[in-house]
Every structure is written in structure tokens, then in C-alpha cells.
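> With the input below, show me the fold.
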Amino acid sequence: MGGEAVRARYLIDATGSGAAVARRLGAAGSRDDRRIALAARLPPGDSPRRSSRTSLVESAALGWWYTAPLPDGTSVVMLMTDADLVAEHALRRPENWWDGLMATTHARTRVTHDGGPATVRLRVASAVTSRVHPSAGPGWAAVGDAATAADPIAGRGILTALATGVTAAEAVAADAAGDRGALGRYAERVRAIHTEYLRARMLCYRAEDRWDTRFWSRRRSRSRDR
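Prediction:
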């Protein structure tokens, strides 16, 4: 805030999976994977399937692809994989990313093939599964991805952000009213939510048994809640 000091009785960490505030206050962070998202915005195609208004998820050997239409008629196309696989297969190179897309059965039908990899401008972002623990303490609470960040395939990011925001606000109000156990109960609730998510994620990835590759095998075993 331009060097201006602000005093507050409570701090809410909504800084995303980096959990910058919680970490500065002594909380520990843990990551369950090193997932990376490699995304591009591609020109529209001319077939009805390419102009579909629905999103699509398709599994592949190195991870899974996500496509969705955008209001301007283009499509966002994204590969979810692991950082070591990105390096091993040089997936930051548009031609290699494009080859992976063209090897899919369904995702490839959602975009135009005109121009090939020359149309690809990749954006790379972290998409790790993580949590901070504890997720609350005296005078502070973490919410959203700062508290618990889930695999995008779960489709629960917005819901979790809203739910933790509301629950953290209730805990802060209760603490301010004299309930000294409120923030601790909130932290325990976040821990339980993350543990439940890890179990559900394992079942989700076990349901896809066509790929005997590192990306998939890493997610089919029970993860330790750290």
C-alpha cells in the first residue's frame, strides 16, 4: 500500500497457494505434487464440434487436457502434467505441446488445425495440490487456495474459496466475541476438508486405468496428509 502501515486485529490470508501471510506468521506449507498447467488460446474451428459450448476433459499418457470455449469464439486449451514431465518432454516448446494435443481423440476436434504450432503462445502456471498448516492462529486465518489448493479436475476451487471465506469469517467473529477455540476449530475443519479431498482424488485417478505412466501412478496411491 505504498509503504502505508495498516493496523488490524485480524489478518485474512487470501494470497493463493503461496500462502504468503500464513507462512510469514509461522505456518508450514506442504505440496502433494508438482503439477504444471500449460495453456494456449487457439483460434476457433469451423465444425459444430469445434464450436461446442461445453468444456471437455480428456486423459492422456502425460496427464489430462482441458478445453473450453471463450466468449470471443476462441478456445482455451490446457495440458495438466508434472514439472519433471514438462522438462523431460520439452513441453514448453509449442511444437511438442501441439503434437500432444494432436494425439488426443476429442480435444483436438475442439480447435482449428490451421497454422499448427505457429498459433500456439503458451502460458505456464503452477497448479499444485497444497495446504498450509495450521490454517489459522491467533489473529489470522487462511482462506481459499491459501488454506487448501485442490487439483483442478476436482472443480472445487470457487466453492472452497467461498466456503472457507464464510467459515473463517464466522470463526473470526466468534474469536472476537471471546471464543478462543474458534480459530483452532476452523483450522481443524480445513485439515479435514483437505484429507477428504486427497481420498476423493485418489479414487478419481484410479478410475482411469488406461495409462500406466508416472503421472497417473503417482495419483493412484494414497497420499499422506502432511
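
> going forward, measure contacts between C-alpha atoms and count neighbours the same way
Will do.

> need the helices for this protein, in chain order.
Remark: helices assigned in the chain by DSSP state H are 20-24, 83-88, 94-102, 157-176, 182-206, 214-220.

> next up, for comparison:
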Amino acid sequence: MLRTDVLIVGAGPAGATAALNLAARHRVLLIDRLAAPVQRIGESLPPAARRLLVDMGLWDEFLRQGHAPCHGNRSRWGGQEAEQDFLRDPDGPGWHLDRARFETWLQASAVARGAALLRNTTAVDIKPVADGWQLLLHTPSGICPLHARVLIDAGGRNARLSTALGARRLRQDKLICGWLYGNDQGPADDGLSYIESAESGWWYSAALPGRRRVLAFHTDADLPAARAMRDTQWLLRTASALPGLGPRLARAGFRADTAMQRTAAHSACSTASAGPGWFAVGDAALSFDPLSSQGLFNALYTGLLAAEAGDRTLAGDADAWVGYGAELAQIKAAYRRHLAFWYGQEQRWAGAPFWQRRHDAQLDHQQAVPLVAMTV
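Predicted structure coming up:
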């Protein structure tokens, strides 16, 4: 039987961050169901990420990766145009990332520090035992039994490991995102993220490294706009007609060169973020609405936080998971307050289903089940 101190299921930013922070002191096995990172929406890091990268000893190497600085955010929201720049932020600019390159680098950093990485691998038949966990790994070479002292669920929104351990997933809305990529052929971008509200949802665009650009639309999965945006040309026509985003795309000389893709973007949490000997990180713990621009930061932060709690667990602190769960409960409460505030600033389409749902959520958000720790 293969043995490891920590098994991390999911090698995205949260899982790789946990691995690279644990690997110097413990045996760490990082597994992922994919053969390699894929390009996906979710490529913004706020300025505060600098502190995490410095603390983890990654800052200088991160700068050498060639990601594009983000100098602030511009919005057309609630009928008002606004701009928030990062010029006075003590942490400097934020960043627009090449997401696949960023994930590959984090994984390589974890391996360089001593973690083992298995791709095309999943974990099944998880059972608690006196000194940890037993399970089976399905690998390209066959089935392998494994014993781990600590488990970390970094498997994304599905949180399959957490649900296998008894947690329930709580989906809080129906938000989805449709996006595509292309090249800017016009003048250099100003380095700002851009969002614009519309009757059936909201839009996002940002310049990426290598003169690339992402264009995204967010709406609810059951609304007519969700069906319409299956058509790439509809997405491009509608974006070009917007009063703010349309001229911005025209000035950039944006030319789409990929088909439109769709993904879930709803807020979600689990009834438990941790228990004795296990922790959930990133989207497996808290899935953020992209409007918050905090998804990647949350992945890095919870990955680091779980690594610290996992280290204490392996040192004999049987209650390390309790403090971790309490910290995530505070993060969730702050996130929901801020999200309700920002959606509440748009009142022009208060009767439209997309906005009415979010305004109603401000009134009854206390009904959500608290994010707590759970014993299994």
C-alpha cells in the first residue's frame, strides 16, 4: 500500500498552493483528473495577492512569468461610470494572468519543493481509519491502494471529496458565464478590467498577456439570455452594441478567435469546510461569484491556510480543523455582504428576473446554512 502524509485531490491553484506549502515538511501527493491545466475563465489577481506570493517565497519567480499588470477596474454600473485605480495601493498593481501558465507554474513549484504529482488520477472508496484514511487511486497504470494521514479537497465546485465525507453542497444562485478569447489588433490597452451591467446580467473584459483578450457575459442559466449566448455571434453582436464595452472593444481592435464556452459561476458553499483530518480549499470550500474578483485570491489564501492547519494536524493538534472552519465562516460572511452591496447598486432593471433575484437575496440571505466544520 502506498503511504503519504497528505493527499490533495485537485491540482488547480488551491491544491497546488497547499502542496507547495506542505511539501518541505511532509510527504505530499497531489493528484488531478486532467492530463494538464486547460485555459479557463478566472484570470484576475488583486494587488493583495502579492503578500501571499511573498510569504510563500514565490514573488520573484511570479514576476518572471510575464503576466500582464492590472492597473485598476473600470465599470459602467447603476447608470454611472466609475474607475478604481491601484496607483495608491501599497501592494502595487493586480494581475491579468495566462491561467493555464499560472497553474502549470504552481504545480511545478510544488513538485520542486518535494510534492509528487499524479495526473489523470482520481480517488474513490474513501474510508476513515484509526490513523487517517484509506482509499483507492485510479491511475493510468491501474488501481493503487493508498493510506493518507490528512486529506485536502481541492476538486473545485463539485467538491466530490467533501461530499463523499458527508458534506452537502449549497448552491445559492443560478449564475453561469459564457466567454471567448481573441486578439487585440489596435492600440495597447490601458491595463484596466472592465465590467458593465445589462438587463439580463453583466459583462466583463480584460486584456491578457500576449495581446490576448477575454470577453465574458454572466446571466442565470434559466433565462433567455443563457440560451441566446450559445451563439458566438450573438455574444459578439450584443457586446458591440453596449454603450461602454462596445466602443472599448472597437478601440482595442478585438477579434475573437475561439468559440464561446460556458461554465458554472454561481456562489456555493458546503455545510462543512473541514473535519478531523480533512480540509476543503478553493471552490470546494467557497465558490465565489466572479463579480467579486476574489476567486483566485481565495484559492491561494485557503490553500495556504489549509496547509498551515494540515501541518498542525500532523504535529498532533487534533482540533486544527475547528479554527480553519471558523476562518472560512468569516470569509463567507464578508463575501456575502460585499456581493449584496454591489448587486444592490444596480436598480435600473429592478423588475428584471436577473436583478430581482439578487435584490431579493439581500433581504433573506440570513436563511443560508452557515459554513461550519463537521465531524465525520
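
> could the helices of the first structure be laid out in JSON lines, adding distance to residue 60 of the first structure?
Below are these laid out as JSON lines (distance: least, Cα to Cα, whole Å):
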{"stretch": "helix 20-24", "distance to residue 60 of the first structure": "34"}
{"stretch": "helix 83-88", "distance to residue 60 of the first structure": "13"}
{"stretch": "helix 94-102", "distance to residue 60 of the first structure": "9"}
{"stretch": "helix 157-176", "distance to residue 60 of the first structure": "23"}
{"stretch": "helix 182-206", "distance to residue 60 of the first structure": "12"}
{"stretch": "helix 214-220", "distance to residue 60 of the first structure": "9"}
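
> can you put the ones you listed in CSV and add distance to residue 75 of the first structure and mean neighbour count?
CSV is the format used below for the helices of the first structure (distance: least, Cα to Cα, whole Å; neighbours: other Cα atoms under 10 Å):
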stretch, distance to residue 75 of the first structure, mean neighbour count
helix 20-24, 32, 18
helix 83-88, 22, 14
helix 94-102, 13, 17
helix 157-176, 21, 17
helix 182-206, 26, 18
helix 214-220, 25, 17
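
> right, so of those, which gets closest to residue 147 of the first structure?
helix 182-206 (7.0 Å; Cα to Cα).

> Where does that closest one end up in the second structure?
The counterpart of helix 182-206 of the first structure in the second structure, counting by TM-score structural alignment, spans residues 320-344.

> Have a look at how far, on average, the matching stretch is from the first structure.
Here stretch 320-344 of the second structure, set against the first structure after superposition, deviates by a mean of 1.4 Å using mean Cα distance after the TM-score superposition for the first structure.

> and that stretch, how far from the chain's centre?
Centroid separation between stretch 320-344 of the second structure and its chain, computed with Cα atoms, centre = their mean, to the nearest Å, is 15 Å.

> Nearest approach to residue 13 of the first structure belongs to which of the helices of the first structure?
Among those, the nearest to residue 13 of the first structure by Cα to Cα is helix 20-24 (5.5 Å).

> Identify whichever of the helices of the first structure lies nearest to residue 50 of the first structure.
Per Cα to Cα, nearest to residue 50 of the first structure of those: helix 94-102, 13.8 Å.

> In the second structure, what stretch matches the closest one?
Counting by TM-score structural alignment, helix 94-102 of the first structure pairs with residues 232-240 of the second structure.

> mean offset of the matching stretch relative to the first structure (after superposition)
Looks like 2.5 Å for stretch 232-240 of the second structure (mean Cα distance after the TM-score superposition for the first structure).

> which residues sit against that stretch?
203, 217, 228-229, 245-247, 249-250, 259-260 (Cα atoms under 8 Å, 6 or more residues apart in numbering).

> so of those, which ones are in strands?
Among the contacts of stretch 232-240 of the second structure, the ones falling in strands (DSSP state E) are 203, 217.

> circling back to that earlier point, got the contact list for the match of helix 182-206 of the first structure?
Counting by Cα under 8 Å, 6+ apart, 272-279, 286, 291-292, 305-306, 309-310, 312-313, 355, 358-359, 361-362, 370-373 sit against stretch 320-344 of the second structure.
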